[in-house]
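Undergrad: test case, fold it:
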Amino acid sequence: MRSIREGGTAMRFGLFGTGPWAHLAHAPALAAHQDVEFVGVWGRNPDKAAELAGQYGAKAYSDQAALLDDVDAVAIALPPDVQAEVALKAAGRGKHLLLDKPIAFAVEATDAIVAAARENDAAGVVFFTRRFMPQIQEFLAETVAIGGWLEGRVDHLGSIYGEGNPFGESVWRKESGGLWDVGPHAVALVLPVLGPVAQVTALAGDRDMTHVLLRHVGGAITTLTLSVDAPPNLEREDSSFHGESGIRGVPPVPWEPVEAFGRAVDDLIVAANGGPASPLDLNFGAEVGRVLAAAAESISGGRTITL
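TA: A predicted model of the protein is given here:
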């Protein structure tokens, strides 16, 4: 299948999920994309599915299989454990996947999705939001080219419980905390610069203060400090790389989830048409998931985990 820009047809998308992230990113981006036909919405709450679909002239579906029948690709904005079930069904039917992070909580579930996508020629992209912004892509390319980095640091401390925060009622975020919510973004930022992770050590304290040490295969060390329940005076988002060339801070970028999601769709269409896989494909998403799962195991078992 070729994109409209290549003289082909639009990629038919189904959206699974009706929560805040579906409203803020997925649905408006799918509706605005020139190479997408936004076919329909499935949600665990049929009324919410009808409301979201109606905003964009799409159809609300009560049956997952029926929506899969009508599309080429799925975008999923569901909790990780629910997403994993839907993604496995879709991959098994050869549907292209645009998944949220993390792909799943369990490594085994993620591996099953990756295998099903490979067996059925389904392309996949994982939506690590900032990684799709051109400013971050340029920064990472330049940082890799400079080389000589000995250390990475990512502080991602915020709160989903502030007044008006759309994610404050997210059950999975409350239960899993910053490790699984903002942790995927942090790991996705350091891997392209410092390379694969060999060992993981982690501790969790009060107010979801989660501290993770990563030893990369090349010898560099990354320090992650994560929370989605940080006190207001501790909230911060800072990332930097340290090495022979000094300190290189990750630049701030505007919060533009619709633009970022549109770029993720672009990557998926290219891969589905036989082009190169996205740098943020299912294999990369699985690598991030293995690091997070190792951190969770380290926290629960009080030991360093070797990957």
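
Undergrad: make it CA atoms for all contacts and neighbour counts henceforth
TA: Noted.

Undergrad: can you show me the helices along this structure?
TA: 20-21, 27-32, 46-55, 64-69, 80-92, 107-119, 134-146, 171-181, 183-194, 257-272, 282-301 (DSSP state H).

Undergrad: figure out which of those helices is closest to Ser239.
TA: Smallest distance to Ser239 across the helices of the chain (C-alpha to C-alpha): 8.4 Å, for helix 183-194.

Undergrad: from the contact counts, what lies against the closest one?
TA: Helix 183-194 sits against helix 134-146, strand 149-157, strand 221-227, helix 282-301, with contacts defined as 3 or more C-alpha pairs under 8 Å, 6 or more residues apart in numbering; DSSP states H and E.

Undergrad: alongside the first, I'd like the structure of this one:
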Amino acid sequence: MRIGLLGTGPWARMVHAPALSGHGELDFAGVWGRRTAAAKDLAERHGTHAYDDLDALLAEVDAVAVALPPHVQADLAVRAARAHCHLLLDKPLAATVEQGRAVVGAVRETGVASVVFFTARFQPEPEAWIAEQAAWGDWFTARAQWLGAVFTGDSPFAASPWRREKGALWDVGPHALSVLLPVLGDVQRVTAAAYGPGDTVHAVLDHVGGASSTLTLSLTAPPAAAGATVELRGEAGVTLLPESSEDAVAAYGRATDALLAAARTGRPHPCDAAFGLRVTEILAAAEAELARDPD
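TA: Below you'll find the predicted structure:
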């Protein structure tokens, strides 16, 4: 499969490009970015070509990997799907529900495969744990804390305009939802409040299976307090999401494997664009609750 990379920012440099260039079943065919010089530099580092014209790249590849802000990603994903390119997308799928629906509509119209990269869903230990807990099914409640130090530590993402605007709800909220939804089921009601430092958000989810979950999300945590925890409580007792032995580059390679399999078989992956849209809908519902919060 010939694949192109759209985006040249820190995540593209740290994860996407190394994973794509090192994958044995891919031809890393080119890079396009909104900054031409950055695209040329990244392409040179990985022995591929930089494209000034996005349509020219889309015409040359079978798939695209996207490492761009969600509002940019969604529009370009629609464009790529209509050029019959399979889609390896990042979370969140889109910045609005309307944009997310446009991506899903383009995927369905063209029949291309899609995978959204929720990191924990492509790491072996968390992936196995999620499947095991989903099979058990009898959970009473869950607690998820996803705390980052993006705005308090030395993070390459601190200057990201969309993270400054959207905050932890949209940046790390998708990670928490990607773990909770397959275990506890879909969400039928959301409440949310912005209590605490910076962009810290608390949400309560009412799941269709009867369980509830609480989320604490922040990009403003002290570096020493950063980290992710998911705890489930039910008839089986208490269990915690395990840490992964693999880094993000290895996980992205697994996401690429999933895209290859979906393109080859025609069977959608559980983390496809439709799942990404559902996550976007829940984030938007929480965001609406925050807008009604008098504080």
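
Undergrad: so which of the helices and strands packed on helix 183-194 of structure 1 comes closest to Val39 of structure 1?
TA: helix 282-301 (23.5 Å).

Undergrad: buried stuff in that closest one?
TA: For helix 282-301 of structure 1, the neighbour count (16 or more other C-alpha atoms under 10 Å) marks 282-299 as buried.

Undergrad: got it, and stretch 108-122 of structure 1?
TA: Ala109, Thr110, Asp111, Ala112, Ile113, Val114, Ala115, Ala116, Ala117, Arg118, Asp121, Ala122.

Undergrad: make CSV out of those and add distance to Ala145 of structure 1.
TA: As requested, the buried residues of stretch 108-122 of structure 1 are exported to CSV (distance: C-alpha to C-alpha, whole Å):
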residue, distance to Ala145 of structure 1
Ala109, 35
Thr110, 31
Asp111, 31
Ala112, 34
Ile113, 33
Val114, 30
Ala115, 32
Ala116, 35
Ala117, 32
Arg118, 31
Asp121, 33
Ala122, 32
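
Undergrad: farthest pair within the residues you listed?
TA: Checked with C-alpha to C-alpha, the buried residues of stretch 108-122 of structure 1 reach their widest spread between Ala109 and Asp121, with 18.4 Å between them.

Undergrad: before we move on, the earlier item: relative to Ala230 of structure 1, which of the helices of structure 1 is closest?
TA: Closest to Ala230 of structure 1 of those is helix 171-181 (C-alpha to C-alpha; 9.7 Å).

Undergrad: list of residues touching the closest one?
TA: 79, 101-102, 167-168, 208-210, 226-229, 292, 296 (C-alpha atoms under 8 Å, 6 or more residues apart in numbering).

Undergrad: what about 7 Å?
TA: Pro79, Pro102, Asp208, Thr210, Leu226, Ser227, Val228, Leu292 (C-alpha atoms under 7 Å, 6 or more residues apart in numbering).

Undergrad: same thing with stretch 101-110 of structure 1?
TA: Pro80, Asp81, Ala84, Val126, Phe127, Phe128, Trp180, Pro184, Gly285, Ala286, Gly289, Arg290.

Undergrad: in these, find the pair that's most separated.
TA: Spatial extent of the contacts of stretch 101-110 of structure 1 (C-alpha to C-alpha) is set by the pair Asp81 and Phe128 at 17.5 Å.

Undergrad: neighbour count winner among those two?
TA: For Asp81 of structure 1 versus Phe128, the count of surrounding residues by other C-alpha atoms under 10 Å is larger for Phe128: 23 against 15.

Undergrad: pretty sure that one sits against Val187.
TA: No: counting by C-alpha atoms under 7 Å, Phe128 of structure 1 stays clear of Val187, with 10.0 Å between them.

Undergrad: joint contacts of these two?
TA: Common neighbours of Phe128 of structure 1 and Val187, using C-alpha under 7 Å, 6+ apart, do not exist here.

Undergrad: distance from the centroid: which residue in structure 1 tops it?
TA: Distance to the chain centre peaks in structure 1 at Glu244, reaching 30.8 Å (criterion: C-alpha atoms, centre = their mean).

Undergrad: got a list of what the equivalent of it over in structure 2 touches?
TA: Following TM-score structural alignment, the counterpart assigned to Glu244 of structure 1 within structure 2 is Glu235. By C-alpha under 7 Å, 6+ apart, the residues touching Glu235 of structure 2 are Asp138, Trp139.

Undergrad: now do 10 Å
TA: Residues in contact with Glu235 of structure 2 (C-alpha atoms under 10 Å, 6 or more residues apart in numbering) are Trp136, Gly137, Asp138, Trp139, Phe140.

Undergrad: and the counterpart of the last one in structure 1, how many neighbours does it have?
TA: I take that to be Phe140 of structure 2. Matched to structure 1 by TM-score structural alignment, Phe140 of structure 2 sits across from Leu150. Neighbour count for Leu150 of structure 1, taken as other C-alpha under 10 Å: 18.

Undergrad: wait, Leu150 of structure 1 sits on Thr223?
TA: No: contact status for Leu150 of structure 1 versus Thr223: not in contact, 11.4 Å apart, counting by C-alpha atoms under 10 Å.

Undergrad: and the residue nearest the centre of structure 2?
TA: For structure 2, Lys91 is the residue whose C-alpha lies nearest the centre (C-alpha atoms, centre = their mean; 2.3 Å).

Undergrad: how much space between it and Ala113 of structure 2?
TA: Counting by C-alpha to C-alpha, to the nearest Å, the gap between Lys91 of structure 2 and Ala113 of structure 2 amounts to 16 Å.

Undergrad: so how far is Gly227 of structure 2 from the nearest residue to Thr152 of structure 2 once chain neighbours are set aside?
TA: Excluding its sequence neighbours, the residue lying closest to Thr152 of structure 2 (C-alpha to C-alpha, 6 or more residues apart in numbering) is Thr220, at 5.7 Å. Between Thr220 of structure 2 and Gly227 of structure 2 the distance is 12 Å, computed by C-alpha to C-alpha.

Undergrad: and Leu20 of structure 2, by the same measure?
TA: As defined by C-alpha to C-alpha, Leu20 of structure 2 lies at a distance of 27 Å from Gly227 of structure 2.

Undergrad: neighbour count: the two, which is higher?
TA: It is Leu20, of Leu20 of structure 2 and Gly227, that has more neighbours when counted by other C-alpha under 10 Å, with 23 against 12.

Undergrad: if we can go back for a sec, just give me the match in structure 1 for the residue nearest to the centre of structure 2.
TA: Per TM-score structural alignment, Lys91 of structure 2 is aligned with Lys101.

Undergrad: ok so, going back, from Gly210 of structure 2, how far off is the residue nearest to the centre of structure 2?
TA: 27 Å.

Undergrad: count the neighbours of the closest residue to Ala228 of structure 2 other than its chain neighbours for me.
TA: Spatial nearest neighbour of Ala228 of structure 2, excluding adjacent residues (C-alpha to C-alpha, 6+ apart): Trp146 at 4.4 Å. Neighbours of Trp146 of structure 2 under the rule other C-alpha under 10 Å: 23.
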